[in-house]
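Novice: When you get a sec, could you give me coordinates for this:
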Amino acid sequence: MNFKKKSIISCIVGLSLIMGATSVAANQNLDPKKVFQPLGEMPIPADNPQTPEKIELGKLLYFDTRLSGDGTLSCASCHEPTKGWSDARRTFLGFKGHRGARNSPTIINSGYYSLQFWDGRMKTLEQQALGPIQDPGEMNQKLDVLVDSLKAVPAYVERFNTVFGENSINPENIGKAIASFERTIVITDTAFDRYLKGDDKALNDVEKRGMQLFAGKASCISCHNGSSLTDNNFHNIGIKDEDKGRAGFTGNPEDLGKIKTAALRGITHTAPYMHAGSLRTIEDVVEFKNKGGDGHPNTSPLVRPLNLSDKEKGELVAFLKSLGGTLPIVEKPELP
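Specialist: The predicted structure follows:
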């Protein structure tokens, strides 16, 4: 199915969810098991099965500054474990202090995504892993130089041989190893997830009312739906800035300012929010959504003033915070 067709289908689904949201809002007996889906198992590509040895190799590469052109940056430089696997900056800081235009997206649960990056320009984690390495503004490393650098380290040669076979240090396998490690960075047991599994006390009454608002009056579920609470699609939510969004990749003016819908598990650990880090807190996000955006000319019809009361905004914030879960922490390994 091509992207245009998928977008049309998603829009129809979104509009139907909004129309259904009114009835959900009116229905105080929301059955979350009929509205929300469990996260399920991490999807693993057939050509890149998980193994402990591959995951360990990927972890070494993830933290290794050899992956950058001047030996100062690693994947962890912008995606730090203790900072929500992001960097707590509005926008990323790259090669030689280059200030990027976008926020470093968290890698938490990124293995569930069908497209990677804010504009969706890459389909897989394997492709995504190699993108920042080569980008002049991010890590600025040539892949052939990186391959030669790793081949000069006996411990890496041994590990690649064990995982992929003889003479296997190449860009494809570097991407596969890093992606395998990133698929282990997950948040799956939030208070919300425990509630869906039958623990009625996992959410308090305020959070439950926020969940009803999320699925009803606030219509968050029109985009944050499915098992990962993202439609894996792209919307212009009304942020008025110069970012072309999806259009910068597709060249389609209809995609101007459209950004991939963020998944929500781990949200309490990943501030600031939005593609340019323009909103500092979850409360700021709810306030932005409540007013219907900043007036971007290509704002999605799904975005509109919500007219939430202060009490309702507080309830919605409480529900979103129930999606935080426990931050997975990985210590930097001893590098070869």
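Novice: drop to CA atoms for contacts and neighbour counts, all remaining ones
Specialist: Will do.
Novice: got the contact list for the residue nearest to residue 297 when sequence neighbours are not counted?
Specialist: Excluding its sequence neighbours, the residue lying closest to residue 297 (Cα to Cα, 6 or more residues apart in numbering) is residue 238, at 7.8 Å. Contact analysis of residue 238 by Cα atoms under 8 Å, 6 or more residues apart in numbering lists 292, 293, 294, 295, 296, 297, 298, 299, 300, 303.
Novice: rerun that using 6 Å as the cut-off
Specialist: By Cα atoms under 6 Å, 6 or more residues apart in numbering, the contact set of residue 238 is 293, 294, 295, 296, 299.
Novice: now, the most widely separated pair of the residues you listed?
Specialist: Farthest-apart pair in the contacts of residue 238 is 294 and 299; separation 8.9 Å (Cα to Cα).
Novice: Of these two, which one has the most company?
Specialist: Higher neighbour count among residue 294 and residue 299: residue 299, with 21 against 14, using other Cα atoms under 10 Å.
Novice: Confirm for me that the more buried one is in contact with residue 236.
Specialist: Yes - Residue 299 sits in contact with residue 236 when judged by Cα atoms under 6 Å, with a separation of 5.0 Å.
Novice: what about residue 318, which helix or strand?
Specialist: Here residue 318 sits within helix 310-321, counting by DSSP states H and E.
Novice: Buried residues, that helix. List them.
Specialist: 312, 313, 314, 315, 316, 317, 318, 319, 320, 321 (16 or more other Cα atoms under 10 Å).
Novice: Would you reformat those as CSV and include distance to residue 173?
Specialist: Output for the buried residues of helix 310-321, formatted as CSV (distance: Cα to Cα, whole Å):
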residue, distance to residue 173
312, 49
313, 46
314, 47
315, 46
316, 43
317, 41
318, 42
319, 40
320, 37
321, 37
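Novice: and for comparison, fold this next one:
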Amino acid sequence: MLVVSVAALLVGCGSTNQAARSTLDPPTGGFNLISVAHQVGLPVAATLAAIPADNPQTPDKVALGAKLFFDRRLSLDGTVACGSCHNPARAFSDGRTASVGVKGRVGQRNAPTILNTLYSKTLFWDGRATTLEEQAVLPILNPSEMGQANLDAAAAAIANDGEYRSAFQKVFGRPLNGPDLARAIASYERSEIAFASPFDESANGNARAISDSARRGWALFSTKARCNSCHAVEDTTPDRTFFTDQSFHNIGVGIDRHNVVTLACEAQARFNTRNVLAIDRAAIQTDMSALGSFLVTKQPADIATFKTPSLRNVLVTAPYFHDGSARTLWDVVDHYNKGGMNNPWLDEKIRPLGLSETEIDDLVAFLASLTSAQFREQGAKALAVQREIARASRPERDNARAFGPKPTRPDPALACAPKT
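Specialist: You can find the predicted model right below:
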């Protein structure tokens, strides 16, 4: 059975008024197909196809997964839950540049939303997991996130809880254990589905659902702004569903700030592990995080490439990019407008766009129209906050580059050549 939860407000990541409690409050709502089917824009066939045969959805399993997702006891010191950094009040992100784990440890990556992740072919910014079951395990074991030595230790932390013991027996027909713990969390994550945005209403025939500015932004999206190059909206048959190509691109984020060229040259010579836990730790705990999917593939062409995120609910999941370096959607569009930061591995699709201020505002209006109904209030507040920030500061704006020629990309073959 397909399931969904209605998002409810939670106290934010790292808040103090729940510090004495072992669990955060999971969202409330029914777990049934009817609660999903009313969402305009829901891709029914793709949703059904995304449920794995070896971990089918049931209401009891999703309820168990929700309880686990918000239980701090799964972390080493009982302070961090999955829901600490994937807060329903923030569309299952945390509003931080990079997430904070046990003992106050700060990672290297921005927390992406779990909304609609059941459609994802790969997980994490670098694609180091291919199923939600795999994804659910890694944060529990990462020393900078939940910090457990192994999955058995996480299971042991709740083994004396009678409600959990009964629930695992009912759902899986066997005692509480680590792999089933991950299966339950994955099932809950699959249940968090969010469509029903003003844009979906407009595409469904409601001409008044979005503003004229958003409508102009949609037209720019697939033309002058070139957003469709990575966000999977083809010129001939627009895909209005997922807004991601499920691929990885170097878009020129943080190249100098993270010293990517030097890191890339060192990593090509030294980083050759295929161990997923070692890759996970490099991604979250070290400067090599900036190398993106290269950590997974070891292919030079993948240096500093990161997964294309869906744009649904992007307004309420700031800050942006893998390192959380963009505070507002205006910063994001400014980054693309100037053609990113040139580097030897920059995606060939990235180039200066020459967008005017009015066109940038229209693109932001369109992106805001992708906010689902359950986040309407948060979206209105977020847009107002971002607009005020953008009026005071636009650090990524560079009109000289935005309206200039596409620079010549440095030769990747020479990037790590000895200096003479």
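Novice: Can you pull the TM-score for these?
Specialist: After superposition, the two chains reach a TM-score (TM-score structural alignment, normalised by the length of the first structure) of 0.84; 292 aligned residues with a Cα RMSD of 1.6 Å.
Novice: Quick one: map the residue nearest to residue 297 of the first structure onto the second structure.
Specialist: The alignment partner of residue 238 of the first structure in the second structure, by TM-score structural alignment, is residue 252.
Novice: cool, residue 89 of the first structure as well?
Specialist: Counting by TM-score structural alignment, the partner of residue 89 of the first structure is residue 96.
Novice: Check the spacing between that match and residue 132 of the second structure real quick.
Specialist: 23 Å (Cα to Cα, to the nearest Å).
Novice: Then residue 276 of the second structure?
Specialist: According to Cα to Cα, residue 276 of the second structure and residue 132 of the second structure sit 14 Å apart.
Novice: Leaving out sequence neighbours, find the closest residue to the aligned partner of residue 187 of the second structure in the first structure.
Specialist: Aligned counterpart of residue 187 of the second structure in the first structure: residue 180 (TM-score structural alignment). Nearest residue to residue 180 of the first structure, sequence neighbours excluded (Cα to Cα, 6+ apart): residue 55, at 5.3 Å.
Novice: burial count for the one you found?
Specialist: Residue crowding around residue 55 of the first structure was assessed by other Cα under 10 Å; the count is 21.
Novice: just residue 131 of the second structure next, same as before
Specialist: 17.
Novice: residues contacting residue 168 of the second structure?
Specialist: Counting by Cα under 6 Å, 6+ apart, residue 168 of the second structure touches residue 176.
Novice: ok, back up a step: does the match of residue 89 of the first structure count as helix, strand or coil?
Specialist: At residue 96 of the second structure the chain is in coil, as set by DSSP: H, G, I helix; E, B strand; the rest coil.
Novice: Which position in the first structure pairs with residue 215 of the second structure?
Specialist: So, by TM-score structural alignment, residue 215 of the second structure is matched to residue 208.
Novice: What distance do you get for the closest residue to its match other than its chain neighbours to residue 25 of the first structure?
Specialist: In space, residue 208 of the first structure comes closest to residue 319 once its chain neighbours are excluded; the distance is 6.8 Å by Cα to Cα, 6+ apart. Distance of residue 319 of the first structure to residue 25 of the first structure, given as Cα to Cα: 15 Å.
Novice: circling back to that earlier point, of residue 276 and residue 132 of the second structure, who's got more company?
Specialist: Per other Cα under 10 Å, whichever of residue 276 of the second structure and residue 132 has more neighbours is residue 132, with 23 against 15.
Novice: you'd agree the more buried one is up against residue 185?
Specialist: No - shown here, residue 132 of the second structure and residue 185 do not form a contact pair, counting by Cα under 6 Å, at 8.3 Å.
Novice: Now do the strands for the second structure: every range, in order, please.
Specialist: 248-249, 306-307 (DSSP state E).
Novice: right, and these - which one's nearest residue 180 of the second structure?
Specialist: Using Cα to Cα, the strands of the second structure put strand 306-307 closest to residue 180 of the second structure, at 27.8 Å.
Novice: Please tell me which residues of the first structure that closest one aligns onto.
Specialist: The aligned range for strand 306-307 of the second structure is 259-260, by TM-score structural alignment.
Novice: Identify all contacting residues around the matching stretch.
Specialist: Here stretch 259-260 of the first structure makes contact (Cα under 6 Å, 6+ apart) with 118, 119, 233, 234, 235, 245.
Novice: I'd like the distance between the fourth one and residue 292 of the first structure.
Specialist: Plainly put, residue 234 of the first structure is 17 Å away from residue 292 of the first structure if you go by Cα to Cα.
Novice: Pick out whichever of these two has more residues nearby.
Specialist: Taking neighbours as other Cα under 10 Å, residue 234 of the first structure and residue 292 compare with residue 234 leading, 24 against 20.
Novice: Map residue 366 of the second structure onto the first structure.
Specialist: Residue pairing (TM-score structural alignment): residue 366 of the second structure is matched to residue 319 of the first structure.
Novice: Let me fix that, I meant to ask about residue 53 of the second structure.
Specialist: Match for residue 53 of the second structure (TM-score structural alignment): residue 46.
Novice: From residue 128 of the first structure, how far out is its match?
Specialist: For residue 46 of the first structure, the distance to residue 128 of the first structure - Cα to Cα - is 17 Å.
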